[in-house]
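Peer 1: any chance you can model this:
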Amino acid sequence: MKAKDIMYTNVVTVKQTATLRELNEIFQRHKVTAIPVVDDGDRVVGMVTEGDLIRAILPSYVELHENSLYLHNFEYLEERVHHVENMQVKEIMTPSVISVTEDTPILKVGSVFLLKRIECIPVMRGDKLVGIISRSDIYRAIFGEIEEELKRAMPREYRILVSLAHPASLKTLMTLATAIAEAKRGEVFALHVARRLEPESSLLVEAATYHSYKAPVHALPRMERHVGEAIVSAAAERKAHLLMLGWREEAPFKKKAGVGKVLSYVIEHSPCDLAVVRDRGLEKIERILVPTAGGPNAALAAKIALALAEAHQGTVTMLHVRRPGGDRKAGEQ
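Peer 2: Reported below is the predicted structural model:
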């Protein structure tokens, strides 16, 4: 990671001819503690901090020692503020600017902060100011990078096997699978079963583009004449917690004959929880409706819905329909 990856590009600057009153207004308005000072050509000529401003306004230790009235009468201090507020920034700035380039590694940037004890570092591209980095930016970058490495190294607690058969349904299946994996600290195994030898599966190549450290994706090519058996076998071998596959039939989902031989076999023999996705094109996940009768699969449906909602900042509505006079408590449960 380099300086350009963490720098703040909307840099607040101040002219060297600005007054200290104007400088104070900039500090207050932008909530910053250090500002690059530029000349009329917008070239960086110095740095000024809140500390510089405070030192210019408040009396020094020697002045306090020689005139103790500062300690008891704030009128003296008010007079001093009025005296210095029209001073120019160039009179109090630090003229020697310590800077880095966009390609400076963040560990080297961090070392500069430690050695020079400064608050901010301008990022330069030649003579042009392109960004600024604060100490807090460095802390977040370094500890964030360590946290990501730890997350990558930690074992995954949930495994999802996604069976891919058609390019049209890949986006929906992979979007759902990676969202669930991210919410449950899991990983995704993208399976493609081919009945004949293929040099490389385009489905698995595309599935790999959904990989991230939050939801790792592993390609799993198989060659098998009986697709249903291959899917069930792969789920068992990988000790999958959830098996996902698409359903593209147009016939109503009423009996096994209507869902195809492969899906029928998987439904009957799946070694883990099963999610069958009928793909109608998934662009956004904003609102999720979960109809439930309180059966044995209700808890799994709710967990999947909540995982999807968490990953996409969506909402979940649980729907239970009861007949007049039916058990209301059962529905609420």
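
Peer 1: C-alpha only now, for contacts and for neighbours.
Peer 2: Noted.

Peer 1: distance of the closest residue to residue 71 other than its chain neighbours from residue 87?
Peer 2: Spatial nearest neighbour of residue 71, chain neighbours left out: residue 64 (7.4 Å); criterion: Cα to Cα, 6 or more residues apart in numbering. Distance of residue 64 to residue 87, computed by Cα to Cα, to the nearest Å: 21 Å.

Peer 1: more neighbours: which of the two?
Peer 2: The residue with more neighbours, out of residue 64 and residue 87, is residue 87; 16 against 13, by other Cα atoms under 10 Å.

Peer 1: distance check, the residue nearest to the more buried one when sequence neighbours are not counted against residue 149.
Peer 2: Leaving aside its sequence neighbours, residue 87 sits nearest to residue 19 (Cα to Cα, 6+ apart; 5.4 Å). From residue 19 over to residue 149 the distance is 47 Å, taken as Cα to Cα.

Peer 1: what about the two, which has more around it?
Peer 2: Per other Cα under 10 Å, whichever of residue 19 and residue 149 has more neighbours is residue 19, with 19 against 12.

Peer 1: am I right that the more buried one is in contact with residue 85?
Peer 2: Yes. Residue 19 lies in contact with residue 85 (Cα atoms under 8 Å); the separation is 6.4 Å.

Peer 1: hmm, residue 95 is touching residue 39, no?
Peer 2: No. Applying Cα under 8 Å, one finds residue 95 not in contact with residue 39, separated by 11.7 Å.

Peer 1: what do those two both touch?
Peer 2: residue 45 (Cα atoms under 8 Å, 6 or more residues apart in numbering).

Peer 1: what does the one helix or strand residue 131 maps to contact?
Peer 2: Element membership for residue 131, per DSSP states H and E: strand 128-134. With Cα under 8 Å, 6+ apart as the test, strand 128-134 has contacts from 3-4, 6-11, 43-44, 119-124.

Peer 1: now the second one, please; I'll put the structures next to each other:
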Amino acid sequence: MTSDVLSIDPDDSVGIAARKLSERGVSAAPVIDAEGRLIGVISEGDLLQPFCREKQLQRAWWLRILAEGEAIPPALVDYIRLDKRRVRDLMTSPVVTVTEDTPLPVVADLLLRHRIKRVPVLRDSRVVGIVSRADLVRALARAPDAITEPI
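Peer 2: Coordinates of the predicted model:
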């Protein structure tokens, strides 16, 4: 388990969130509200969603509409606001979580079943760590029997 956890504010811009992830060398972080509660997770994949191929095709269509002088559709207005989106607009929620005493086989099962790469660890509803797939592989490499131990 990683216990030095970067957290992201739900009102951070996409740019700020991307910078924080990049500076820490992590691919995702829990989103924590002003009261310290976990409300979501923001990942590199979440941050890239607005720029996927489908959105790029929409952009080309909207540019043609503008060039032809037609009325601006609401979807274009949303696209123009794209860079003003906040973490809360893109984060994944609800979040799959575990506690410190969750057995590692259960953690592994959750990661695989939900097709996620990491899971926040909670104590009294507060994030105290994150367990990633890499953490489980390291535990397995150290001691194959460690996978039966709690985190």
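
Peer 1: report the TM-score for the pair.
Peer 2: After superposition, the two chains reach a TM-score of 0.77 (TM-score structural alignment, normalised by the length of structure 2), with 132 aligned residues with a Cα RMSD of 2.6 Å.

Peer 1: circling back to that earlier point, could you turn the buried ones of the contacts of strand 128-134 of structure 1 into a PyMOL selection?
Peer 2: Entered in PyMOL, the line below selects the buried ones among the contacts of strand 128-134 of structure 1, by 16 or more other Cα atoms under 10 Å:
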select buried, resi 3+4+6+7+8+44+119+120+121+122+123+124
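
Peer 1: quick one: which of the contacts of strand 128-134 of structure 1 sit in helices?
Peer 2: Residues of these located in helices (DSSP state H): 3, 4, 6.

Peer 1: count of neighbours near the closest residue to the last one other than its chain neighbours?
Peer 2: On the basis of Cα to Cα, 6+ apart, the spatially nearest residue to residue 6 of structure 1 that is not a chain neighbour turns out to be residue 137, at 6.6 Å. Here the number of neighbours of residue 137 of structure 1 (other Cα under 10 Å) works out to 17.

Peer 1: which residue in structure 2 aligns with the residue nearest to residue 87 of structure 1?
Peer 2: When structure 2 is aligned by TM-score structural alignment, residue 19 of structure 1 is paired with residue 13.

Peer 1: try residue 107 of structure 1
Peer 2: Alignment note (TM-score structural alignment): residue 107 of structure 1 maps to residue 105 of structure 2.

Peer 1: burial measure for that match, as a count.
Peer 2: A count of nearby residues for residue 105 of structure 2, using other Cα under 10 Å, gives 16.

Peer 1: in the stretch 1-150 of structure 1, which spans are strands?
Peer 2: 14-15, 34-38, 44-49, 100-101, 120-125, 128-134 (DSSP state E, counting those that start in this stretch).

Peer 1: export those strands to a markdown table and append columns for distance to residue 274 of structure 1.
Peer 2: Listed next are these as a markdown table, based on distance: least, Cα to Cα, whole Å:
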| stretch | distance to residue 274 of structure 1 |
| --- | --- |
| strand 14-15 | 61 |
| strand 34-38 | 57 |
| strand 44-49 | 60 |
| strand 100-101 | 52 |
| strand 120-125 | 52 |
| strand 128-134 | 49 |
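
Peer 1: and of the ones you listed, who's closest to residue 332 of structure 1?
Peer 2: When these are compared by Cα to Cα, strand 128-134 sits nearest residue 332 of structure 1, at 51.5 Å.

Peer 1: average offset of that closest one relative to structure 2?
Peer 2: Compared with structure 2 after fitting, strand 128-134 of structure 1 deviates on average by 0.9 Å (mean Cα distance after the TM-score superposition for structure 1).

Peer 1: so which residue is dead centre in structure 2?
Peer 2: Among the residues of structure 2, the one closest to the centroid is residue 42, at 2.4 Å (Cα atoms, centre = their mean).

Peer 1: state the distance from it to residue 75 of structure 2.
Peer 2: Residue 42 of structure 2 sits 24 Å away from residue 75 of structure 2, going by Cα to Cα.

Peer 1: for residue 59 of structure 2, same thing?
Peer 2: On the measure of Cα to Cα, residue 59 of structure 2 and residue 75 of structure 2 end up 10 Å apart.

Peer 1: which of those two has more residues huddled nearby?
Peer 2: Higher neighbour count among residue 59 of structure 2 and residue 75: residue 59, with 17 against 12, using other Cα under 10 Å.

Peer 1: which one in structure 1 is furthest away from the centre?
Peer 2: residue 66 (56.2 Å).

Peer 1: what separation is there between residue 12 of structure 2 and residue 25 of structure 2?
Peer 2: Distance, residue 12 of structure 2 to residue 25 of structure 2, by Cα to Cα: 18 Å.

Peer 1: for the two, indicate the residue with more neighbours.
Peer 2: residue 12 (16 against 9).

Peer 1: ok so, going back, counterpart of the residue nearest to residue 71 of structure 1 in structure 2?
Peer 2: Checking TM-score structural alignment: residue 64 of structure 1 goes with residue 57.
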